[in-house]
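# need coordinates for the following:
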Amino acid sequence: MSNPTSAELDLQRRALSVLTELAPAAVELGEVFRGAGHELALVGGPVRDAFLGRASADLDFATSATPDETLALLAAWGDAHWDIGKEFGTIGAKRFAGRRGDADDVVVEVTTYRSDEYDPESRKPVVAFGRTLEGDLSRRDFTVNAMAVRLPDLVFVDPHDGLADLAAGVLRTPIAPERSFDDDPLRMMRAARFAAQLGFHVEHSTLEAATQMAQRIEIVSAERVRDELDKLLLSATPRDGLGVLVATGLADHVLPELPALRLEIDEHHRHKDVYEHTLTVLEQAIDLETGPDGAVPRPDRVLRLAALLHDIGKPATRRFEQGGGVSFHHHEMVGAKLTAKRLRALRYDKETVRAVSRLVELHLRFHGYGDGTWTDSAVRRYVTDAGPLLERLHRLTRADCTTRNRRKAKRLSDAYDDLEQRIERLRGEEELASIRPDLDGGQIMEILGLRPGPEVGQAYRFLMELRLDRGPVGADTARDELLRWWSERPTS
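Now for the predicted structure:
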């Protein structure tokens, strides 16, 4: 580079340290390809991360070799290989730790020089293989990902000034953004994702193009959109990326419930709007995630989705009350249904849909605790209804307190502390994690002289309500209460 800035020099020093660690395996693979008459270069994320002082677990390479030629070379180089991405020119391989001095497993993916383009009516990219590294780099999403290191000589290639953009914290496309986003509309989602992951800002013309072309994201499959949204949400600062989605209008097509919140004034008038409140709740929920051995290890996708979606029922339930107030009665129930619908549309798995929508449904339950007058029965029901989601519900409920009134915030926090203490007390006295009636189905049938059928289920539910109301009562008391219920039940 000619006349590098101090920031760029600092990045180069970081990269040198990281690339030195990567070099043995990468250089060796470069020699393998050169020996067969092909070019090989380390590209994309690993190069970017090297300049940021981060070592990538997986290594991405670009090559002039065809997929079949790459497959043959990697089969000889590695201990395992796969060709699941061969249609797109990508072959993967792994060399296990200990072989040729590798301290850890080495995982590589090698892709033939290419450019991805979308047919206007297709949801899948059409692959066209290229001939040069520079051509390949020009078709990448952003300049910070369009840098490469030629192997085995470790020659840095940066035809689009990606290093300068990296030093400035800028996301810019290597070619005209309209052309780039037309070739692959998912790059617009990646702009939001990298804004969240890297803390970079999107360059003006790139942001403008995404705004003008936002509707084109609809040709991309829901699964690919979901994956980008996941990466954004699981980043360190998802608020920045969500801001890009909303500002460009992309959210109107992939998550319309989020921008809809900008129009809904929070009923407590403590926030600019429900949208800002939601982003604050998300940040506070992230702060409450735990380390790897904690109850909710960071990053937790279910908790973050629930925080993002917890108030999406408000637009449909807003009512203006006499005196100037605003209410959102039952927005948690409406929101739970909307959450399930949106997550299914994004092709999330059934367990994630169930868990997130359940948290949205339950997120207001604590507010009935208020003055701490819940009975033990109510506490048991709270724990039972939350089930395995209890620790996430704790965090979502605490995060949902965004009042600037310190006295009220402390009162709410103290109330929830009290609730958690009561849960722990009951947990010590009872098996709260798996509350069951004192009699099982077999005992019910024996006592009442029944065969399997609906009446057994009704009796079981009666005993479950008894257990929740009174705690463990023992088999004898449960038998007496069951017989009393059976004798008093209405018969047709």
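
# drop to CA atoms for contacts and neighbour counts, all remaining ones
Noted.

# so R298 touches T290, yeah?
Yes. R298 is within contact range of T290, at 5.7 Å (criterion: C-alpha atoms under 8 Å).

# for these two, indicate the residue with more neighbours.
R298 (18 against 14; other C-alpha atoms under 10 Å).

# could you report the neighbour count for A247?
Per other C-alpha under 10 Å, the neighbour tally for A247 reads 16.

# tell me the first helix or strand C-terminal of the helix or strand where V127 lies.
Element membership of V127, judged by DSSP states H and E, is strand 125-129. Toward the C-terminus, strand 125-129 is succeeded by helix 133-138 as the next helix or strand (DSSP H and E).

# buried stuff in that following helix?
Buried residues in helix 133-138, defined by neighbour count with 16 or more other C-alpha atoms under 10 Å: L133, E134, D136, L137, S138.

# adding distance to I217, write those out as a markdown table.
Output for those, formatted as a markdown table (distance: C-alpha to C-alpha, whole Å):
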| residue | distance to I217 |
| --- | --- |
| L133 | 28 |
| E134 | 27 |
| D136 | 23 |
| L137 | 23 |
| S138 | 21 |
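
# right, and the helix or strand after the top helix by length along the chain?
Secondary structure assigned by DSSP state H gives helix 6-35 as the longest helix of the chain. Using DSSP H and E, the next helix or strand after helix 6-35 towards the C-terminus is strand 40-43.

# give me the residues contacting the next helix-or-strand element following that next one.
For strand 40-43, the following helix or strand on the C-terminal side (DSSP H and E) is helix 45-51. Under the contact criterion C-alpha atoms under 8 Å, 6 or more residues apart in numbering, helix 45-51 has outside partners 11-16, 18-19, 55-56, 58-60, 144-145, 147-149, 166.

# ok, 7 Å please
Residues outside helix 45-51 that contact it (C-alpha atoms under 7 Å, 6 or more residues apart in numbering): 11-12, 14-15, 18-19, 55-56, 59-60, 144-145, 147-148.

# same thing with stretch 377-396?
With contacts defined as C-alpha under 7 Å, 6+ apart, stretch 377-396 is touched by A285, L288, A295, V296, L303, A307, L359, H363, I423, L468, D469, R470.

# which SS class is the residue nearest to the second one when sequence neighbours are not counted?
This points to L288. Using C-alpha to C-alpha, 6 or more residues apart in numbering and skipping the chain neighbours, the partner closest in space to L288 is R395 (6.2 Å). At R395 the chain is in helix, as set by DSSP: H, G, I helix; E, B strand; the rest coil.

# one more to line up against the first:
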Amino acid sequence: MSQPFKDAIAICKAILRNGYDAYVVNAQLQKELLDGRETEIDIACEPDYEELGKLFPSLERSNEEGVVATMREGGALIRFYHTDTEESSHPEHTLARITPRMLRVLEEQGKMPPALSCPFIAHTGDVYEGFEDFSKGKVQLRGIPDETLRRNYLLVIRAMRFAANFDLPIEPNSWMAIIRAASRVLDYVRISDIMDEWRKVEAECMWKFVQLLFDSQVLHGLLPEVAALSRVRQQRNDEGAEETVLDHTLECVRHYPEGEYNYDWLGTFAMLFHDVGKLYTAEYFDGKWNFYQHHRVGAKVTRKLLRRLHFSPEDVEQVCHLVRHHMRFHFMLTDRGIRRFKSLDEYPRLIEMARADLEARSGSYTYFNHNMKYLERAETPEQMLEPLLNGNEIMEFTNLHPGPQVGMLRDALLKAQVAGEVTSVPEAVDYVREYKAKNFG
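Predicted structure coming up:
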């Protein structure tokens, strides 16, 4: 081994000893390319210019393509390039085998094979790296889409995030590359990185993002239980039309942020799981699909899925709570029922979930409006919601016979109690007698 390469290896070891990765790029090819030329050696390393400068004082900045810095050592010109540090790149792209400088020499010597026509040297960049300018009105991967994704499969998720948030279509060739790469996303991309991208999706755009995850089949690998809802059918509303549970779920996710909680990311995310239990509870009987206890089963399934997605324990409990109780507001509640509902944590979110569900179904608001009116009554102390005298006692003190007059008198007594005009049983007896004399003779 010649001295320049020994020096280059010594430089790599110095970088390694300081906690960074470094290696000589394709040493055999570099040796063959010398051919009487000035000795030039390319090194791929992890640290940036500032960190390298602390290790090698003679370092100089460079304007060459992909070159972080240059340095002369023992008569050889050393070029430093960034090595690939992306956790989500294909294994073949982890090790750079050619640099732009080596490519130029190969072209001059007429030795460039087709496989080396598109070298990749990793370098740090912003979040839009790998994408064409969005001024074109679409989300498009830069260069050859398949090769761009092989360098960083996280771009699959990021492309769909941009498409959802900016309401832009994905360029056809880029979309096909995304579909082809879908099976590799979970192979090479960390769940925490996927969720970091997902949390940057606006609440009102989440339904588009999830639809893209499903269409690209990324959702099938990430959350197969949710994707499987596309094969579960249900009755949409009383008119009898059918829909898939996934279509209904996406509609719910779309409608949830339209109310007061338009920035509620976690509530919108919970809407995605509210019917996941239907996959396990579906039962066809008497010409109709039934999903008894799907909210309870769904909460248990959701807990498993959120742990898979590395959610914090606090968020897991909150989302599971919303899934568990999302059916509470769908039934016509009594005074006691509405008070029990209002005692639940996050009950305003549960109301929004019920509203989104109705919007998605184009359903009737009869029960919903009834419950909203009773919700106002829940502010009244419970003892004020029952009259001090029951029907039998009212008939005893007023000598009335069973009939509508007793009910009218009972309602009047209750209103007087709420208004504070009647506060005790003796006052109630006097009130019903006076009311009967005044209104019924």
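
# quick one: the longest helix of the first structure aligns where in the second structure?
Per TM-score structural alignment, helix 6-35 of the first structure has no counterpart in the second structure.

# pretty sure A65 of the first structure is in a strand, no?
No. Using three-state DSSP, the assignment for A65 of the first structure is coil, not a strand.

# and it, how many neighbours?
22.

# swap in V425 of the second structure?
So V425 of the second structure, with other C-alpha under 10 Å, has 12 neighbours.

# next: T477 of the first structure.
T477 of the first structure: 12 surrounding residues under other C-alpha under 10 Å.

# do Y416 of the first structure as well
By other C-alpha under 10 Å, the residues close to Y416 of the first structure number 20.

# quick one: map it onto the second structure.
Structural correspondence for Y416 of the first structure with respect to the second structure (TM-score structural alignment): F368.

# residue contacts, that match?
Counting by C-alpha under 7 Å, 6+ apart, F368 of the second structure touches H330.

# host element of it?
Secondary structure assigned from DSSP H and E places F368 of the second structure in helix 366-377.

# tell me which residues in that helix are buried?
For helix 366-377 of the second structure, burial by neighbour count (16+ other C-alpha under 10 Å) applies to F368, N371, Y374, L375, R377.

# what is the longest helix of the first structure packed up against?
helix 45-51, helix 162-168 (3 or more C-alpha pairs under 7 Å, 6 or more residues apart in numbering; DSSP states H and E).

# if you compare those, which one is most tucked away?
Ranked by mean neighbour count, those are led by helix 45-51 with a mean of 23 (mean count of other C-alpha atoms under 10 Å).

# so that helix matches what in the second structure?
Against the second structure, there is no aligned range for helix 45-51 of the first structure (TM-score structural alignment).

# and for S6 of the first structure, the neighbour number?
Number of residues near S6 of the first structure (other C-alpha under 10 Å) recorded here: 10.

# same question but for M271 of the second structure, I mixed them up
M271 of the second structure has 30 neighbours, counted by other C-alpha under 10 Å.

# element containing the residue in the first structure that it lines up against, please.
Using TM-score structural alignment, the equivalent of M271 of the second structure in the first structure is A307. According to DSSP H and E, A307 of the first structure maps onto helix 301-309.

# tell me roughly how far that helix lies from the second structure on average.
Once superposed with the second structure, the aligned residues differ from helix 301-309 of the first structure by a mean of 1.3 Å; criterion: mean C-alpha distance after the TM-score superposition for the first structure.

# so what touches that helix?
Contacts of helix 301-309 of the first structure (C-alpha under 7 Å, 6+ apart): 233-234, 278-279, 281-282, 285, 339, 352, 355-356, 359-360, 392, 396.

# one step back: in the strand holding V127 of the first structure, what's buried?
P125, V126, F129.

# the last one against T111, yeah?
Put plainly, it is F129 of the first structure. No. Counting by C-alpha atoms under 7 Å, F129 of the first structure does not reach T111; the two are 9.6 Å apart.

# what about the residue nearest to L288 of the first structure, distance to H363 of the first structure?
Separation of R395 of the first structure from H363 of the first structure (C-alpha to C-alpha, to the nearest Å): 10 Å.

# who has more neighbours, the two?
Set side by side, R395 of the first structure and H363 show more neighbours around H363, with 25 against 21, by other C-alpha under 10 Å.

# counterpart of that one over in the second structure?
Aligned partner of H363 of the first structure by TM-score structural alignment: H326.

# would you check the span in the second structure matched by stretch 457-471 of the first structure?
Against the second structure, stretch 457-471 of the first structure falls on no residues (TM-score structural alignment).

# check stretch 197-204 of the first structure too.
Stretch 197-204 of the first structure corresponds to residues 165-172 in the second structure, going by TM-score structural alignment.

# what's in contact with the matching stretch?
Residues external to stretch 165-172 of the second structure that are found in contact with it (C-alpha under 7 Å, 6+ apart): G137, K138, V139, Q140, A163, V201, E202, C205.

# how about the third one, what's its partner in the first structure?
With TM-score structural alignment as the criterion, V139 of the second structure lines up with L171 in the first structure.

# neighbours around the closest residue to its match other than its chain neighbours, how many?
Computed as C-alpha to C-alpha, 6+ apart, the closest residue to L171 of the first structure that is not its neighbour in sequence is V202, at 4.7 Å. Counted by other C-alpha under 10 Å, the residues lying close to V202 of the first structure total 20.

# again with the one 4 residues further on
T206 of the first structure is surrounded by 20 other residues when neighbours are defined as other C-alpha under 10 Å.

# list the contacts for it?
Going by C-alpha under 7 Å, 6+ apart, T206 of the first structure touches R172, T173, P177.
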